[in-house]
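Asks: Sequence plus the predicted model coming up.
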Amino acid sequence: MTALRAQRAQQIADGKAAGDAWKGHGHGLVSTTKNGTPIEPRDLNRYFEALCARAEVRRVRFHDLRHTCASLLHEQGADARMIMEVLGHSSIRVTMDLYTFVRLDSQRSAFDRVGDALRGDGSRPDDDDGTAGVPVTV
């Protein structure tokens, strides 16, 4: 919320600086050009690519950020309806089928719990964390 408030304050300042050239009234957009108009997709992609290069991070498509957001929310335990609303989908099925995945370490952890349950003792032989004998719920 802090970042959104800061962005809104910047838009208000930009609007005052642009005067009559400001076209942002009524758009309700989070990010705009300096005169308040919607950002062209091609310009957004170029800006994002430059940001990735400057930050020295792997180049990804801007749209891939939606997948990352959905997957991280899912991994942190957010429920499907909340993720659906964040992404603006009309169907939970779209959200869960297209925008989430289970990371490999989460899969390993799930398989380890299945193995523990099948062994029946609730512990793995290599566990020495003091939980040996504690039943595992899968």
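Replies: Now that the structure is in, tell me what you want to look at.

Asks: From here on, just use CA atoms for contacts and neighbour counts.
Replies: OK.

Asks: who's in contact with the nearest residue to I83 once chain neighbours are set aside?
Replies: Spatial nearest neighbour of I83, excluding adjacent residues (CA to CA, 6 or more residues apart in numbering): A70 at 6.3 Å. By CA atoms under 8 Å, 6 or more residues apart in numbering, the contact set of A70 is 83, 87, 95, 99-100.

Asks: Roughly how far does the most centrally placed residue in the chain sit from P38?
Replies: The centre of the chain sits closest to C69, judged by CA atoms, centre = their mean, with a distance of 1.1 Å. Look at C69 and P38: by CA to CA, to the nearest Å, they are 22 Å apart.

Asks: Could you do D116 as well?
Replies: D116 is 54 Å from P38, where distance means CA to CA.

Asks: Which residue of the two possesses the greater neighbour count?
Replies: D116 (19 against 16; other CA atoms under 10 Å).

Asks: then this one, side by side with the first:
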Amino acid sequence: MRRPRAPNGESPCLRSLEQHRNRHLQEHEAAGTDWKDCGYVFTRPDGAPIEGSTLTRHFNTLLRRAGLRRIRFHDLRHSTATLLLEQGVELVVIKELLGHAHIGVTATVYAHVRLRLQRDAIGLLGHALRYPAEITDKPDSDDEPPFAGAVVR
């Protein structure tokens, strides 16, 4: 899998997190003894946790400005995991990123994605066996599990 890189070789995500850390350290320094160390990566300027209602309000404002439909902030977590799975990232890696204690939780929550990916893979294989000179990119949107076997001639 090819990862996008910034001009200096870093991934855009890593660069963004490093910039955030630098801002966070500046806020910590500016707050001095008033800093409230909650241990979170994203906090208010004084180090205290961000209130859920404040986060929701700011998130909804960003969605509205971008012309996107309203979703829950937590839906970003699910979307990220789904996109990673669709890009071929292993389930165990996604489990670790999400902080699930057991891979069974991750497998259960994202079973619908895995079934679709399996069905797509079997469809691509079947097409490749029938028409080896062609390549297809037609995904199947049905959530039924794929057949366990296929006729090969």
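Replies: All right, it came through fine. Please read all numbers here as calculations on a predicted model, not as lab measurements.

Asks: now what about the TM-score between them?
Replies: Once superposed, the chains reach a TM-score of 0.74 (TM-score structural alignment, normalised by the length of structure 1), with 124 aligned residues with a CA RMSD of 3.0 Å.

Asks: how about the residue nearest to the centre of structure 1, what's its match in structure 2?
Replies: When structure 2 is aligned by TM-score structural alignment, C69 of structure 1 is paired with T80.

Asks: measure that match to G123 of structure 2 for me?
Replies: For T80 of structure 2, the distance to G123 of structure 2 equals 25 Å [CA to CA].

Asks: just the helices in structure 2 please.
Replies: 12-31, 52-66, 75-86, 91-98, 103-109, 111-130 (DSSP state H).

Asks: Pipe those helices into TSV and attach distance to F42 of structure 2 per row.
Replies: Output for the helices of structure 2, formatted as TSV (distance: least, CA to CA, whole Å):
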stretch	distance to F42 of structure 2
helix 12-31	8
helix 52-66	11
helix 75-86	15
helix 91-98	17
helix 103-109	25
helix 111-130	30
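
Asks: Just tell me which of the ones you listed ends up closest to Y40 of structure 2.
Replies: Smallest distance to Y40 of structure 2 across those (CA to CA): 10.4 Å, for helix 12-31.

Asks: List the buried residues in that closest one.
Replies: 24, 27-28 (16 or more other CA atoms under 10 Å).

Asks: which among those gets closest to R69 of structure 2?
Replies: H24 (30.1 Å).

Asks: Chain neighbours aside, what residue packs nearest to that closest one?
Replies: P45 (7.6 Å).

Asks: Alignment lookup: that neighbour to structure 1.
Replies: Aligned partner of P45 of structure 2 by TM-score structural alignment: K34.

Asks: need the contact list for its match.
Replies: Residues counted as contacts of K34 of structure 1 (CA under 8 Å, 6+ apart) are 14-15, 18, 22.

Asks: can you pull the contacts of V92 of structure 2?
Replies: I103.

Asks: What is the burial count for the counterpart of T54 of structure 2 in structure 1?
Replies: Counting by TM-score structural alignment, T54 of structure 2 corresponds to D43 in structure 1. Number of residues near D43 of structure 1 (other CA under 10 Å) recorded here: 11.

Asks: Distance check, D43 of structure 1 against A50 of structure 1.
Replies: D43 of structure 1 is 11 Å from A50 of structure 1, by CA to CA.

Asks: Check V30 of structure 1 too.
Replies: Distance from V30 of structure 1 to A50 of structure 1, by CA to CA: 20 Å.

Asks: from what I can see D46 of structure 2 touches W35, true?
Replies: Yes. Counting by CA atoms under 8 Å, W35 is a contact partner of D46 of structure 2 at 5.1 Å.

Asks: what sits in contact with each of the two?
Replies: Common neighbours of D46 of structure 2 and W35, using CA under 8 Å, 6+ apart, are H28.
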